[in-house]
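Trainee: here is my input; please provide its structure:
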Amino acid sequence: MRAIILAAGLGLRLQQPAGEQFPKCLLQFEGVTLLERHLQMLESAGVTEVVLALGFQPELVEAELRRIGWPHEVEVVLNPRFDLGSVLTVHRTAQALTRGGDVLLMDADVLYDERVFAPLVAGEAPANRLLIDRDFEAGDEPVKLCLRDGVPVELRKQLAVGLKYDTIGESVGFFRLNETTARRFAQIVEGYVDTGRANMPHEEALRDLLLERGNEFETADVTGAPWIEIDFPNDVKRAGEEVLPQLAPVLSRMKQAAI
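Mentor: Predicted structure coming up:
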């Protein structure tokens, strides 16, 4: 199993001062960056093959990788057109998507607890799995995941009028794809790029995948487990004040060895 972490974006909605912008995966909570938290969570689950998709200020992220001193090689893939949609970033990871085995596709801008991550990696491979949190704030920002009889029928911020579903929640932004599904996803993403839709969010391509193969996916309910996607300044505040106190402490192996 390998993890593909999407960390190419500008993070403009954080409203960082001009000249002081940096990738969101470098946001720190209790002195630990989101990137380091991702890596330690993956290592605790036995996932040591990691592909990091970068775009904006990749040198800062690569410097953080060196500082962390994670004991496994991280493959870095660059998207020089990070100003376009995240579909193009995923397209840059096509080789990692299609080289075989289960794939974890993960947004980098999420602070989360192991209770969120554990259901994603549980069980034997191969597996297709996604996460739903039924306790979410209504509005235009959350990416809604809708199920009917346990099968995904929608993955979008805006729901179509008349859509029929029996369960709705927010998508955490993490997906597990088996080898066959990952290859199909790469084909869908390539279709977006080839037809001039590289400026789209990758969730649109994931939506197409779910509508095509939804009955092949398991959905893990992580309602009640602490997590937050960080897009706006208030999200940073909530992450530090509300989510962080509920998380298990993160202490890297490198730091443990130094104690």
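
Trainee: use CA for all of it now, contacts and neighbours both
Mentor: Will do.

Trainee: show me where the stretch 101-250 of the chain has its strands.
Mentor: 103-107, 110-112, 129-133, 144-148, 151-156, 167-177, 218-221, 227-229 (DSSP state E, counting those that start in this stretch).

Trainee: and this one, please, so the two structures can be compared:
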Amino acid sequence: MRAVILAAGQGLRLQQPKQEQIPKCLLQFDGKTLLERHLILLKSVGVYDVTLALGFRHELIEAEIKRLNWQPSPETFVNSSFDLGSVLTVHTVTDAVTRGGDVLLMDADVLCDIDILSALVANNQSINRLLIDYNFEEGEEPVKLCIRDGIPVELRKKLSVDLKYDTVGESVGFFRFDESAAQRFATIVREYIDSNRAHMPHEEAVRDLLQEYNHIFEVRDITGAPWMEIDFPKDIIRAKNEILPQLKPLLGVV
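Mentor: Below you'll find the predicted structure:
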């Protein structure tokens, strides 16, 4: 199993002063960047093969990797057109997505507990898996995951009024694909690029994969486990004050 971490975005909604702008994965919480936390958590759950999709100020992330002297060193790819959209960023790392075996596709801007990663990687058999949090704030920002008869039927921020579902929660920005689903996902992403939809968020391609219903997806409930996506200045404050104190210590990994 390997992880592909998407860390190309500029994070404009954080409203950082232009001269101080850094990639969101370099935000620090209790002395560790989000990137370092991801690497520690992944190694803690047995995932050592990591690929980073970089873009905005990629040299800062590369410097952080060098500072950490992380082993094995993550493989890096750079999307020079990072401002176009995350579909293009995923396409940049197609080789890592389609290399074989299960792959984890992860957003880099999430502060989370090890229980989140444990839920994602649990089970040695190949599997497709989504994570859902039923305790979420309604609104336009959360990516909503809708379930009907145990099957995921929608993955979007804005839901159709005609959509029928049994339950709805917020999708954590982490996905697990088996080899077959990863190959198909990469093909869908390529189709987005070829049809001038490179500006779209990669969740749209995941949604298309789900709605083909050719691959069975398990949905794991992580409600109650602390996590937060960092998008706005207020998110940094809440992450430090509310989420960070709930996280289990980062132990046993060097």
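
Trainee: what's the TM between chain one and chain two?
Mentor: TM-score for the superposed pair, counting by TM-score structural alignment, normalised by the length of structure 2: 0.98. Supporting figures: 254 aligned residues with a CA RMSD of 1.0 Å.

Trainee: let me see the ranges of the helices in structure 1.
Mentor: Under the criterion DSSP state H, helices of structure 1 are mapped to 34-44, 58-68, 86-92, 94-98, 114-121, 179-194, 202-213, 233-238, 253-258.

Trainee: got a list of contacts for the last one?
Mentor: So the one you mean is helix 253-258 of structure 1. 68, 69, 70 (CA atoms under 8 Å, 6 or more residues apart in numbering).

Trainee: quick check: the gap between residue 134 of structure 2 and residue 244 of structure 2.
Mentor: Per CA to CA, to the nearest Å, residue 134 of structure 2 is found 20 Å from residue 244 of structure 2.

Trainee: now residue 142 of structure 2
Mentor: Going from residue 142 of structure 2 to residue 244 of structure 2 by CA to CA gives 20 Å.

Trainee: now do residue 84 of structure 2
Mentor: Residue 84 of structure 2 is 32 Å from residue 244 of structure 2, by CA to CA.

Trainee: more neighbours, these two?
Mentor: Legend: neighbour count by other CA atoms under 10 Å for residue 84 of structure 2 and residue 244, higher for residue 244 (19 against 16).

Trainee: still on that earlier bit, format the strands of the stretch 101-250 of structure 1 as TSV; extra columns: mean neighbour count and distance to residue 64 of structure 1.
Mentor: Listed next are the strands of the stretch 101-250 of structure 1 as TSV, based on neighbours: other CA atoms under 10 Å; distance: least, CA to CA, whole Å:
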stretch	mean neighbour count	distance to residue 64 of structure 1
strand 103-107	22	18
strand 110-112	23	17
strand 129-133	22	28
strand 144-148	21	32
strand 151-156	22	33
strand 167-177	21	22
strand 218-221	16	32
strand 227-229	20	21
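
Trainee: so which of these is nearest residue 15 of structure 1?
Mentor: Residue 15 of structure 1 sits nearest to strand 227-229 of all the strands of the stretch 101-250 of structure 1, at 15.6 Å, using CA to CA.

Trainee: what's that closest one in contact with?
Mentor: Contact with strand 227-229 of structure 1 is made by 109, 110, 111, 112, 113, 116, 172, 235, 239, 243, as judged by CA under 8 Å, 6+ apart.

Trainee: could you rerun that using 6 Å?
Mentor: For strand 227-229 of structure 1, the external contacting residues (CA atoms under 6 Å, 6 or more residues apart in numbering) are 109, 110, 111, 112.

Trainee: for the last one, list the residues it contacts.
Mentor: For residue 112 of structure 1, the contact set (CA under 6 Å, 6+ apart) comprises residue 227.

Trainee: again with the second one
Mentor: By CA under 6 Å, 6+ apart, residue 110 of structure 1 lies in contact with 228, 229.

Trainee: same deal with the third one?
Mentor: By CA under 6 Å, 6+ apart, the contact list for residue 111 of structure 1 reads 227, 228.

Trainee: distance of it from residue 221 of structure 1?
Mentor: Residue 111 of structure 1 is 17 Å from residue 221 of structure 1, by CA to CA.

Trainee: roughly how far apart are residue 123 of structure 2 and residue 99 of structure 2?
Mentor: For residue 123 of structure 2 relative to residue 99 of structure 2 (CA to CA), the value is 20 Å.

Trainee: so the two - more neighbours on which side?
Mentor: Per other CA under 10 Å, whichever of residue 123 of structure 2 and residue 99 has more neighbours is residue 99, with 13 against 9.

Trainee: alignment lookup: that one to structure 1.
Mentor: By TM-score structural alignment, residue 99 of structure 2 lines up with residue 99 in structure 1.

Trainee: check contacts around its match.
Mentor: Residue 99 of structure 1 neighbours (CA under 6 Å, 6+ apart): none.

Trainee: still on that earlier bit, next, format the contacts of helix 253-258 of structure 1 as TSV and append neighbour count and distance to residue 80 of structure 1.
Mentor: Listed next are the contacts of helix 253-258 of structure 1 as TSV, based on neighbours: other CA atoms under 10 Å; distance: CA to CA, whole Å:
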residue	neighbour count	distance to residue 80 of structure 1
68	18	24
69	14	26
70	17	25
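
Trainee: could I get those as CSV with distance to residue 148 of structure 1?
Mentor: Listed next are the contacts of helix 253-258 of structure 1 as CSV, based on distance: CA to CA, whole Å:
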residue, distance to residue 148 of structure 1
68, 43
69, 44
70, 41
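
Trainee: closest to residue 1 of structure 1 among the residues you listed?
Mentor: Checking those against residue 1 of structure 1 by CA to CA gives residue 70 as the nearest, at 17.6 Å.

Trainee: what do we get in structure 2 for that closest one?
Mentor: Applying TM-score structural alignment, one finds that residue 70 of structure 1 aligns to residue 70 in structure 2.

Trainee: now tabulate the strands of the stretch 101-250 of structure 1 in a markdown table and tack on distance to residue 38 of structure 1.
Mentor: A markdown table is the format used below for the strands of the stretch 101-250 of structure 1 (distance: least, CA to CA, whole Å):
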| stretch | distance to residue 38 of structure 1 |
| --- | --- |
| strand 103-107 | 9 |
| strand 110-112 | 9 |
| strand 129-133 | 17 |
| strand 144-148 | 23 |
| strand 151-156 | 24 |
| strand 167-177 | 12 |
| strand 218-221 | 19 |
| strand 227-229 | 13 |
